[in-house]
Structures are given as C-alpha cells and as structure tokens.
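1. Need coordinates for the below:
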Amino acid sequence: MEQEQQEKMEQKARQQGAGTLYLCATPIGNLEDMTYRAVRMLGEVPLIAAEDTRHTRQLLTHFDIHTKLTSYHEHNKFTKGPELIEWLLSGQDLICVSDAGLPGICDPGSHLAELAIKAGIRVSPLPGCNAGLSALICSGLDTTRFTFVGFLPKTAKKQQEVLSEVKNHRETLIFYEAPHHLKATLRQLAAMLGGTRRAAFGRELTKKFEEFRRGTLQDLLNFYEENEPRGEYVLIVEGFKGEAEPSQELPADPVELCKMLMEDGLSKKEAMREAAKKLGISRRDVYAALLTAEK
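-> Down below sits the predicted model:
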C-alpha cells in the first residue's frame, strides 16, 4: 500500500515537472578527489544547498564554478527544508552538499532526501568520497560486514547506552570523532568493548598528514594518553569475537521488573522509566502498578 502511494506521488510530481534533488559527494580533504560529473553538475544546476556556504564557496572557486548557494544545515532544516521542496516542485533541480563526503551521513542531507521522497521528487546520488568507507578499506579488519555508528552522543550515559547496543555485534564498527573528544571516547570504547579489541584509527584522510594507527584499543589508548590527538578521526573497531552472553529474560510484571532494575542500581524513578520502555507501556501504568503493590 505504501509503495503504491509513493508511486502515485512520484507520478504526480513528474506530471508537474518537478526537478531532481542530487546528493553530491565532496572531497574529505584532497580537492582532486572530486569527480568529473560532480564538477559538471555543480556548474549546471541553478542552486546548491550547502551545510556551510563559506566552506563550499572555496570548493566552487577552486573549480571556477559560480552557481548560487543557499544555506541548509542542522539548525535551519525544519524551516529551510520545505522551502527547498517548493523550489524542486517548481521544476528546478537542486544539489545538496555537506562540508565533506556524502551528504546524509551525519548531516541534515538525510532530512532533505526524506522530504523530497515524501513529495514524490526524484532523488539521485552524485557518488564520491566517504570517510568511513575510506578508513574501513585501509583498516586491515573485516570489510564484508560492518555497522556505521558515527559520532557517539555527548554524555557518558548516552555513550554507554549506544556501546551496550553494539558491543556484541559481530561486524566491524565505524565511528567518527573530533580530536578534542578522542581520548575520552577511546576510554569508553576500551571500557565497554574491551581493551583487547583490534582497531585502526585513520586521521586527516587524503590530506598531507594522513595517518593510520593500528593495534588494540588499549594500545591506542596508551598512545593517545601520551600524544595529543590532531585532526579528524575515523575509528574502525573489530567486531565481537567471543561467546554472546545469554539474554536475560525480563519479568512481564512491571513491579517485578522495577524491583530488578533497582537492584541493579537504578533509582525508583529511573527504574519506572526503564520498565515502561522495556514493556512498551506508559510510566503512568507502571506507577499505578507500584501503588497497587504497596497497598
């Protein structure tokens, strides 16, 4: 049913002469990594939506491209996105670029693509560089199956939640990290995934000071505790190789589940919230069950 509805939307958009949204890869460092097609298309479309117009203008100037730029980023996507969809529906093509690599990977390009697809607008890739895959193929680790995690959340608690979800994944893990957060992130990785996990860290990919450093997570932690990280990093971490821990069967009764969670160290309020999430019920229902049990 959903497929039929989408096809009707696309047909309607074509009949109205809607333009095409192109998602264009840009270099992750070396400007020579631009493709011939991407350079040509950037010069032919009437408008480019850029994450940082100043950064993209430097790229366009290098290739003598004078296409009009408009700002589209994380902080204006909910207001600017619909405007760009109207532009596309009016029959004009649009290219969306991020600061580096493929738009839609850790940036708002994915939101624009989602809006376009819902409106029946054709979305087409202009392929090219991607930091995660570039680091993966040079890592020496398994490339047949992998999970892209990207940037971890900012708080330690949220980081631990994400790492708990992926720590038993058999496939190779891909993370992004900035230099000023690298050591803290590496400590979390070693603690949550195990210091003996093999890893390969790539920094400044395709640039003058490109470097890969390989070893266990503990080896890399020891190195960066003594050496200040420099440049943007892609972290490639080996998948889980041990025996998976047996899954713990959770009580279906919210009172019992809350009791178990509190025994694990959660406060009553945290246990109620977690029990509601795990059982798929409201916190009000959990609270009511606890009140009844206390009578």
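2. Could you use CA atoms for every contact and neighbour count after this?
-> Noted.
3. Test my guess that Val237 contacts Val166.
-> No: Val237 is beyond contact range of Val166, at 11.0 Å (criterion: Cα atoms under 8 Å).
4. the more surrounded of the two?
-> For Val237 and Val166, the more surrounded residue by other Cα atoms under 10 Å is Val237, and the numbers stand at 28 against 19.
5. Let's see this one next, to set against the first:
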Amino acid sequence: MENPNGSELIDAHIAQSFIAIYPTLLNLLFVILLILGGSFLGGYAKWSRSTEEKGGIPFKNILFGAAASFMCVPFFSSVIHIDYQSIILPIEAGKSAIFVQQALLLVSVSGIASYLGYALLDGIADKVLQQEIKKESEERKAQDEKIFSQNNSLRAEVLYLKAVTNTESAEKTGSKNLLEEALRCINEALAIYSENKSSPEYDKSRVYKGYILKRLGRIPEALEIVNEQIAAGRTTPITLFNKACYLYLLQKEKQDGFDQIKTLIRQAITLETNDNELKQKQLRLKNKIKEDGEPDLKGLFNELERAEIGELECGKPS
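-> A predicted model of the protein is given here:
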C-alpha cells in the first residue's frame, strides 16, 4: 500500500477545513439574504411613500437601504437581542417556531433600518459622537483639574517661601511693612492649603503664621493658632516650643506661671519620636535653651536649669 505524498495530505487537509466551515458560510449567506430581503422591503416602502412617479425599480433607494441595514442591524441586534443561534440551517427538531420568529425579526429590523435610512445613521453617528465628546470632555476636565491643582500647589509654595523671605528680611531691617506683606502671603498660601487641612503643608503654614503674628506683636492670635494645632492632635516639638514662647511673652511681666512654660519646653525636647528630622529639631531647641540663645525665652531659666536641660535626651520622655 502506497503512502500518500505531501501534496495529497495538504489537499486533504484543505478539503476537511472547507467541509468544517461550510455550514458556517451557508448560515452567514442565509443571514445576509434575510437582511437584503428586509432592506429591499424597507427601501421600496420608502420610495413608494416619497415619490409620486412609480415607474422603474428604485435601485438607488434599495442600495442605500441595504447599506443602512448592514450598518444598523448589528447595532440594533445588541439592543433587541436577536438570537442568531436560532437562525441556523438545518433547523433543529422542535425549534421551527423560534427559527421563524427570529428570522422574521431580523427581516423586520433590516426593513426598519432600510426605511429610516439617513435618520438612523445620523442618530447612531450622533450617539457615538456624543459619547466620544463626553469622554474627551471628562478627560480634559480631569486634566484641567490636575493642572489647576498643580498650579495652585506651586503658587502656595511660592507664597510660603515669599512669607519666609519677607519675615527674615523684616527681622534684619525691623520693617513692619515686610512683616505685613509676609502675613498677606502666608494667608494666601493657607487659603490654598485649606482645601486639604490634613496636609503637612497646611500645618506648616499655620505654625509659620503664628510666628509672623508673634513678630507683629499679635501674640494672643499666635497663641490661639498653636492651641488649635495642639487641640487637633498635631502636637510636635515645634508647637509645644512655640506655645511656651508665646506664653512667656504674655506672662513675663507678671512674673507668674513659669513652671507651666518650663514644663512645655522639656516636653518639646523629650517628646517621643522615632523621626530623625524631628529629633534634629529637638536637638536644636535643646541647644538654644542650653546656650540661652532663644531671645523670646531670655530670663526664663537659670544656669543650673539650662545645664539640666542640656542633659535631656531628645525624643525620649524623661
């Protein structure tokens, strides 16, 4: 017995593949014929209604109707759920009624698409266009909001830095106008940062506003800010230290209440933290007290107390 050669095997494989897809092609052709039949009816009905002269076959209307049907029927099928699985030849036993129902439904939809023609295509195109416009509009809106937020954040940062620069210049020159300008800048920065009051930038700006108010002699307002920060759970070495400074400036003329202030200073230096940056701030505060280098606290501690504070360990409660 002779073995088949390579070309015969290929031919056999092609033949088997064609036999396998033949029923599918047959059913596709059948569906196309149903759509064409419906589009013919719709196109003819449109022509019959819109023209007074009935001579000749309306090829133009029928061709346009067919084009409209092939473009619109898939769209309608997704809405009314034509069951193409039921429009299969040969008809399965017991499913003749479903076959007829779905076939007629397809013809009907094709006819409607063909009859309505321009309006349907314009409607579908308009719907798709509106969806694209809406999507693009939402994307552009999100992008604009992101850009606006970034610009606002940048502006707030510039205003904060300007406030710091003006305050430092005011301390060197004694200019009250520069301090007023610094206060204006920090208020503008706070107005932007207030959109997210839990942000570190908002806290930092609030603390610095208190510092500016202190330099302007508006110490009760500065103390109010730092008290609000502490009451809100934002207790840091800086807020505790600043509160001690503001209280001392208010009470040093009375020569009373210094024990509370000294306690606040010790708490600021020993407030428990594992943050190295905060520990560095605590170390700077401790050295200021140890060397009597904080102008706002001049005269608060005696030499023995300053030495005792110099022995405190930063970041660890005593």
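6. TM between them?
-> The TM-score (TM-score structural alignment, normalised by the length of the first structure) is 0.24; 122 aligned residues with a Cα RMSD of 6.6 Å.
7. ranges for the helices of the first structure?
-> Along the first structure, the segments classed as helices by DSSP state H run 2-15, 36-44, 53-62, 77-89, 109-118, 131-137, 156-166, 182-193, 217-226, 254-263, 268-279, 283-294.
8. Dump these into TSV; add distance to Leu21 of the first structure as well.
-> Conversion of the helices of the first structure to TSV gives the following (distance: least, Cα to Cα, whole Å):
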stretch	distance to Leu21 of the first structure
helix 2-15	12
helix 36-44	12
helix 53-62	18
helix 77-89	7
helix 109-118	7
helix 131-137	23
helix 156-166	32
helix 182-193	35
helix 217-226	41
helix 254-263	48
helix 268-279	38
helix 283-294	42
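9. Give me the neighbour count for Glu226 of the first structure.
-> By the criterion of other Cα under 10 Å, Glu226 of the first structure has 8 neighbours.
10. typo on my end, it should be Glu277 of the second structure
-> 10.
11. what about the residue minimising distance to the centre of the second structure, which SS state?
-> For the second structure, the residue nearest the mean C-alpha position is Ala142 (6.9 Å; Cα atoms, centre = their mean). Under DSSP: H, G, I helix; E, B strand; the rest coil, the three-state class of Ala142 of the second structure is helix.
12. Now do it against Glu136 of the second structure, distance only.
-> Using Cα to Cα, to the nearest Å, Ala142 of the second structure is found at 10 Å from Glu136 of the second structure.
13. How about Lys243 of the second structure?
-> Taking Cα to Cα, one finds Lys243 of the second structure at 52 Å from Glu136 of the second structure.
14. neighbour count winner among those two?
-> A count of neighbours by other Cα under 10 Å puts Lys243 above the other of Lys243 of the second structure and Glu136, at 24 against 12.
15. Is the more buried one within a helix or a strand, and which one?
-> Per DSSP states H and E: Lys243 of the second structure is located in helix 237-251.
16. so Ser114 of the second structure is in which element?
-> Per DSSP H and E: helix 96-116 holds Ser114 of the second structure.
17. Would you pull up how far that helix lies from the middle of the chain?
-> Distance of helix 96-116 of the second structure from its chain centroid, counting by Cα atoms, centre = their mean, to the nearest Å, is 46 Å.
18. one step back: would you mark the buried spots in the helix holding Lys243 of the second structure?
-> Buried positions in helix 237-251 of the second structure, judged by neighbour count with 16 or more other Cα atoms under 10 Å: 237-249.
19. follow-up on the earlier one: between the helices of the first structure, which one is nearest to Ala199 of the first structure?
-> helix 217-226 (6.1 Å; Cα to Cα).
20. need the buried residues of helix 237-251 of the second structure in TSV with distance to Asn287 of the second structure, can you?
-> Below are the buried residues of helix 237-251 of the second structure laid out as TSV (distance: Cα to Cα, whole Å):
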residue	distance to Asn287 of the second structure
Pro237	14
Ile238	14
Thr239	17
Leu240	16
Phe241	13
Asn242	16
Lys243	18
Ala244	16
Cys245	16
Tyr246	19
Leu247	20
Tyr248	19
Leu249	20
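21. Mind picking the two most distant members of those residues?
-> Spanning the widest gap among the buried residues of helix 237-251 of the second structure are Pro237 and Leu249, at 18.4 Å by Cα to Cα.
22. Give me the secondary structure label for Glu308 of the second structure.
-> Glu308 of the second structure falls in the helix class when you classify it by three-state DSSP.
23. State the number of residues packed around it.
-> The tally of other residues near Glu308 of the second structure (other Cα under 10 Å) stands at 10.
24. cool, and Tyr22 of the second structure?
-> Residue neighbour count, defined by other Cα under 10 Å, stands at 12 for Tyr22 of the second structure.
25. contacting residues around it?
-> By Cα atoms under 8 Å, 6 or more residues apart in numbering, the contact set of Tyr22 of the second structure is empty.
26. Try it again at 10 Å.
-> Applying Cα atoms under 10 Å, 6 or more residues apart in numbering to Tyr22 of the second structure gives the contacts Gln16, Leu28.
27. Against Leu29 of the second structure, how distant is it?
-> For Tyr22 of the second structure, the distance to Leu29 of the second structure equals 11 Å [Cα to Cα].
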